[in-house]
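Student: here you go, sequence then predicted model.
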Amino acid sequence: MKQWQRGLRYLYLRFVRLQATPEQISRGFALGIFWGMFPLPGLQMAIAVVSAAVVRGSKLAAAAGTWFSNPLTTLPLTAFNFHVGQSVLGREWEDLPTENLRSLDSFLALGTDFITGYLMGCLIVGLAFAVVSYFVGIPVVDAIQRRNAARRLKRRKARFYKPLKYRDRSQLH
């Protein structure tokens, strides 16, 4: 358990200490969020990193953004994306056939109506979440970077500018 905690702490610190502008970090994170909405297990992170490199966003932030869709959030996000897609295409809401989402063959067997509705929902929800995460991310990243810079400056000052201790002159002779 401690290895997981150390690993997560390391990744968190790497993310917080990214040497990029808030716009670049937010751009990368937004791309990760966008690609994380699509049903591309194993490819989400690679596509997000490549697209972040193309638009000069942070590649590490893009990889981290894809973690938004994880085993705990996959089913709720899939259902939400499916229903958004159904609504946008003007179709009646159907129940999400969760038993058919276990393999690629059973997913493809659901037909083009299901798949187009689902992918339309992925596109719309992904765009919405990406835009929100980009504009919310800029001030958040800026604040984190300013806080970290202030802490580093304070530590540097404490190390190099130690307070002078005045000694009693009578001890010098």
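Tutor: Received, thanks.
Student: for the rest of this, base every contact and every neighbour count on C-alpha atoms.
Tutor: OK.
Student: pull the distance from the longest helix seen in the chain to the chain's centre.
Tutor: Using DSSP state H to define each element, the chain has its longest helix at helix 112-160. Centre-to-centre, helix 112-160 and its host chain are 6 Å apart (C-alpha atoms, centre = their mean, to the nearest Å).
Student: then stretch 90-105?
Tutor: 26 Å.
Student: so which residues make contact with that stretch?
Tutor: Stretch 90-105 has contacts (C-alpha atoms under 8 Å, 6 or more residues apart in numbering) with Ala79, Phe82, His83, Gln86, Ser87, Ser106, Phe107, Leu110.
Student: next: stretch 140-158.
Tutor: Val16, Arg17, Pro22, Ile25, Ser26.
Student: apply 10 Å and report the result again.
Tutor: 16-26, 134, 137, 139, 159, 161 (C-alpha atoms under 10 Å, 6 or more residues apart in numbering).
Student: and which of those is nearest to Phe38?
Tutor: The shortest approach to Phe38 among those belongs to Tyr134, at 18.1 Å (C-alpha to C-alpha).
Student: next up, a structure to set beside the first:
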Amino acid sequence: MFKVDETPQKKAVSVAYGIFWGIFPLWGFQLAIALPTAALFRLNVPIVFFAANISIPPMIPFILYASFWTGALVWGGNHGDLSLDKMGDLDVIQTNIYQYTVGAIVLSFVAAFIIGLATYLVLYKRNASR
């Protein structure tokens, strides 16, 4: 389950998988899905666990904000008041649930790809310099 000598590719995929589930809009079920499926896919489960915890409480307003704006870009316009100080207001979230959901799904894929690629490049460079 946890090997120190895993390839940079496997570690990067584990990070990307965790980031994906950490942002994906299934709040409360993210780890319940991410960890067993990571074990099934033979990923590094501790890395997936730590990466999936991107959705810790201090990060939630930023994830919500980024998800709303990503949804606005994908859906074609802002469909509500999306200022960062209103991200804790459930009325704002309920009014814009479709925009949020679309944005969170797209953001989870994009963030997983970017962070996974960055992780791979850092690990590859670190291994190459040894």
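Tutor: Ah, there it is. Since this is a predicted model, take the numbers as computed values, not measurements.
Student: returning to that earlier point: just the buried ones from the contacts of stretch 140-158 of structure 1, in PyMOL syntax?
Tutor: Buried members of those can be picked out in PyMOL with the line below, counting by 16 or more other C-alpha atoms under 10 Å:
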select buried, resi 18+22+23+24+25+26+134+137
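Student: counterpart of Phe29 of structure 2 over in structure 1?
Tutor: Mapped onto structure 1 by TM-score structural alignment, Phe29 of structure 2 lines up with Leu43.
Student: over to Phe109 of structure 2?
Tutor: Counting by TM-score structural alignment, the partner of Phe109 of structure 2 is Leu127.
Student: same deal with Val4 of structure 2?
Tutor: Match for Val4 of structure 2 (TM-score structural alignment): Leu18.
Student: same check, this time on Phe20 of structure 2
Tutor: For Phe20 of structure 2, the residue aligned by TM-score structural alignment is Phe34.
Student: who touches that match in this structure?
Tutor: With C-alpha under 10 Å, 6+ apart, Phe34 of structure 1 has these contacts: 28, 44, 48, 62, 65-66, 68-69, 122-131, 133.
Student: now, of those residues, which are buried?
Tutor: 28, 44, 48, 62, 65-66, 68-69, 122-127, 130-131, 133.
Student: now the equivalent of Gly76 of structure 2 over in structure 1: which helix or strand?
Tutor: Matched across to structure 1, Gly76 of structure 2 falls on Gly90, judged by TM-score structural alignment. Per DSSP states H and E, Gly90 of structure 1 falls between elements, in no helix or strand.
Student: can you classify the equivalent of Ala79 of structure 1 over in structure 2 by secondary structure?
Tutor: Using TM-score structural alignment as the criterion, Ala79 of structure 1 maps onto Tyr65 of structure 2. The three-state label given to Tyr65 of structure 2 by DSSP: H, G, I helix; E, B strand; the rest coil is helix.
Student: measure Tyr65 of structure 2 to Asp89 of structure 2 for me?
Tutor: 12 Å (C-alpha to C-alpha, to the nearest Å).
Student: same question, Ala128 of structure 2
Tutor: From Ala128 of structure 2 to Asp89 of structure 2 the distance is 48 Å (C-alpha to C-alpha).
Student: ok, for the most centrally placed residue in structure 1, nearest residue in space, not its chain neighbours?
Tutor: The structure's structure 1 has its C-alpha centroid closest to Gly65; by C-alpha atoms, centre = their mean the separation is 2.1 Å. The shortest distance from Gly65 of structure 1 to any residue other than its chain neighbours is 4.0 Å, reached at Gly32 (C-alpha to C-alpha, 6 or more residues apart in numbering).
Student: quick check: closest non-adjacent residue to Arg56 of structure 1.
Tutor: Nearest to Arg56 of structure 1 is Gln24, by C-alpha to C-alpha, 6+ apart, at 6.7 Å.
Student: can you pull the contacts of that neighbour?
Tutor: So Gln24 of structure 1 contacts 18, 30, 52, 55-59, 61-62, 134, 138, 141 (C-alpha under 10 Å, 6+ apart).
Student: among those, pick out the one closest to Tyr118 of structure 1, please.
Tutor: For these, the nearest to Tyr118 of structure 1 is Ala30 (20.4 Å; C-alpha to C-alpha).
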